[in-house]
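**Q** Requesting a structural model of the entry that follows:
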Amino acid sequence: MSKQSHIERTAHEPRDASLHTVTITAITQVTPTIRLLRLSTTTPIHFLPGQWLDVHPPPSAAVPKPGGFTIISSPSLAQQQPSFNPSPKPHGTSSPSPEDPYLELAIQSSPTNPAAAYLFLPPSQLLHTTLQVRVGGSFVFPPPFLSHRGGHGDEQSGRLKKVVLVAGGMGINPLISMLSYIGEQADGMGVEVRVLYATKDPGIGLGQGGGVDGGEEDGARILFLERMVGLFGSGRVKGGLRLFLTWGWEASRADMEAVRCRGGVEVPFLRQRITVADVEEAVGGGKEDAVVYVCGVPSMTDEFVDALVSPEGFGMDKRRVLFEKWW
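**A** Have a look, this model is predicted:
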């Protein structure tokens, strides 16, 4: 059986009615296989943290179906008003000013995915070109049982004191948008946030372009690690981060126990996968006031969600355990 496309997998998901035109104005290569794209727009685009975009490359790309890519930026950045500058920009440039609305995507190289392959063309072929995008998805923050009440509410079912974000690999994408959103709210919404993030060891401390032997912080080579460190370190988000590095480089230095980030900040890590017990520990004793978001490969999400909501297991309310599978 052929692998389903994004549009087929998500046919049951809600989608906005309108398409938006955006312009690729910046490309940042984070690792050899991951790049960040900034998509600028002339009109604000509304979405909720955790949602994705149907991305339609231009007709000349001959990509038959749109690709699906999670928005990694906070909604506020796409809803600000465009700036007005009466001075014309140099010919051939479309760099946004700090006030211009934009969205960010993280794209992983995937030669068998036509839309992702297009977005991995050389930057010179992509910069200043336009795409058509549509917002969709139901894996969102705040959780639906809160948003329907318009706030935290007084009933037990409407309380929220802790948010647990569980990510496997590129499953961090929707969760970083949620975390950024929380950090923008007054007093971080008054919630405690626990992030459990598992990703492949990029070769920490092996001189692969960073770390102890490379002369550059290793944190920059783990997707969004330094963003998260900054949000927690600034106090905008209350809580903490647990980092899990799974096997990647066989010769990784077993004696290293922390990843070095900018400013000398060190993030401890465990050399293992996240377990159900780790998630339950992060939730703690207040499961009636907590919500868990899980994003990772299907086997990971199925295992964690089943264990968390099982009456014979942890016994959380199903409405408080949300998940999205990273295919």
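
**Q** For the rest of this, base every contact and every neighbour count on C-alpha atoms.
**A** Will do.

**Q** Contacts for the one helix or strand T23 maps to next, please.
**A** Assigned by DSSP states H and E, T23 falls within strand 20-31. Contacts to strand 20-31, defined as C-alpha atoms under 8 Å, 6 or more residues apart in numbering, come from residues 35-42, 45, 94-96, 123, 126-134, 220-221, 223.

**Q** Another sequence for comparison is provided below:
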Amino acid sequence: MALRQLVRIRGHEYYLKVHFSYLLLPIAATLLRFYYSTLHINIWGEIVVHARIVEIQQGSPTTKIIKFTTAVSLNFHPGQWVDLYIEIDGNIEIGGYSITSTPLEKNFIELAIKESSYNKVSHFLNYSAKIGQEVELIGGQGDCYYHEDLSHHIVLIAGGIGITPLMSILRFICKTSSDVAVRLLYSASSSEEHIFQTELDDLELEFDQLKCNYWITKEIDTQKNYNFGRIDRDAIGTFVTGNSQDFFICGPSEMIDQSVEILLSLDVKRTSLHFEKWW
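**A** I've put the predicted structure just below:
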């Protein structure tokens, strides 16, 4: 398809034929610039989303809560994780982190990142990251996530930084499914290391379906109603009802193994156990 374009050259008027496709070139260029500034597809066919840090909070003495705005909304399920790519000292480094926010928030993602002396990305994000820092994200990833086909009785068992994917699940259920009961069993080394403690207290007051129980393993705190020690068979057994339930477990590998063994010994079906091992 062509258009007739009137032009004037040295006082004379001429009509030139301009093919319609040429008129689309500026539009196409603009769209491509927008595309590559928001997301692109890597060589493995994964969608890479551009993101920028907009807020950094101290979640615990050893953990930062970092909030990002994303150029486009990330496609993930509650409980999944992302790969985060960031430039450090001129090199692109990668770290994997569970998502703590929910898919309900558009163009936004939140991560809680524990300090690590042997993980370059975690160390950088805890001590050197600044507001405005740009990163790239790939996700959501992982097969351990909440979906609406599961039972209406969800038990979340968290150890330390393992609260992160379970926080996404807990938040999502509270905001979308008033008929789903959630029980949280959350263990940390000290009361200060219970990330999201204030928010969890507020959510428990707001949503009758949510009940939270806490353990600390390395100190005795008389200020709150904490259980001392690890989440053991007696503790887990209290929350096994014999009815249809699904259990999500996240924490150190040894804790996951012990929790799975306990639940199986209490006649919980293996298909009702959901977990992934990170370390």
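
**Q** And the TM-score between them?
**A** Once superposed, chain against chain, the TM-score is 0.78 (TM-score structural alignment, normalised by the length of the second structure); 235 aligned residues with a C-alpha RMSD of 2.1 Å.

**Q** returning to what we had before: show the buried residues in the contacts of strand 20-31 of the first structure.
**A** Among the contacts of strand 20-31 of the first structure, those buried by neighbour count (16 or more other C-alpha atoms under 10 Å) are 35-42, 45, 94-96, 126-128, 130-134, 220-221, 223.

**Q** Inside helices: which ones of those residues?
**A** Residues of those located in helices (DSSP state H): L126.

**Q** For stretch 250-259 of the second structure, list every residue counted as buried.
**A** Result for stretch 250-259 of the second structure [16+ other C-alpha under 10 Å]: buried residues C250, G251, P252, M255, I256, S259.

**Q** Where does it end up in the first structure?
**A** Aligned by TM-score structural alignment, stretch 250-259 of the second structure falls on residues 295-304 of the first structure.

**Q** What residue in the first structure is paired with L111 of the second structure?
**A** Under TM-score structural alignment, L111 of the second structure pairs with L105 in the first structure.

**Q** what about its match, distance to V229 of the first structure?
**A** L105 of the first structure sits 20 Å away from V229 of the first structure, taking C-alpha to C-alpha, to the nearest Å as the criterion.

**Q** ok, now L270 of the first structure?
**A** 17 Å.

**Q** Comparing those two, which residue is more hemmed in?
**A** Per other C-alpha atoms under 10 Å, whichever of L270 of the first structure and V229 has more neighbours is V229, with 19 against 15.

**Q** And the one helix or strand that one maps to, what does it pack against?
**A** Assigned by DSSP H and E, V229 of the first structure falls within helix 225-233. Contacts defined by 3 or more C-alpha pairs under 8 Å, 6 or more residues apart in numbering; DSSP states H and E place helix 225-233 of the first structure against helix 172-184, strand 238-246.

**Q** For the ones you listed, give me TSV that also has distance to R320 of the first structure and mean neighbour count.
**A** Listed next are these as TSV, based on distance: least, C-alpha to C-alpha, whole Å; neighbours: other C-alpha atoms under 10 Å:
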stretch	distance to R320 of the first structure	mean neighbour count
helix 172-184	15	24
strand 238-246	19	19
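
**Q** Surely V7 of the second structure touches L16?
**A** Yes - V7 of the second structure lies in contact with L16 (C-alpha atoms under 8 Å); the separation is 7.3 Å.

**Q** Strands of the stretch 151-279 of the second structure, start to end?
**A** 153-159, 181-188, 210-216, 227-228, 246-250, 273-275 (DSSP state E, counting those that start in this stretch).

**Q** can you tell me how far A167 of the first structure sits from N113 of the first structure?
**A** Computed with C-alpha to C-alpha, the distance linking A167 of the first structure and N113 of the first structure is 22 Å.

**Q** neighbour-wise, which of these two wins?
**A** A167 (28 against 15).

**Q** Return the residue of the second structure aligned against the more buried one.
**A** That one, A167 of the first structure, aligns with A158 by TM-score structural alignment.

**Q** mind checking how far that match is from F247 of the second structure?
**A** 11 Å.

**Q** Can you check which part of the first structure the host helix or strand of Y36 of the second structure sits on?
**A** Here Y36 of the second structure sits within helix 20-38, counting by DSSP H and E. The aligned range for helix 20-38 of the second structure in the first structure is empty, by TM-score structural alignment.

**Q** Who are the packing partners of that helix?
**A** strand 47-60.

**Q** matching residues in the first structure for the strand it packs on?
**A** Using TM-score structural alignment, strand 47-60 of the second structure pairs with 18-31 in the first structure.

**Q** Contacts only, for the spatially closest residue to L210 of the second structure that is not a sequence neighbour.
**A** Spatial nearest neighbour of L210 of the second structure, excluding adjacent residues (C-alpha to C-alpha, 6 or more residues apart in numbering): V182 at 4.9 Å. Residues near V182 of the second structure by C-alpha under 8 Å, 6+ apart: H153, I154, V155, L156, L170, Q209, L210, K211.

**Q** Looking at the residues you listed, spot the one nearest V82 of the second structure.
**A** L170 (18.3 Å; C-alpha to C-alpha).
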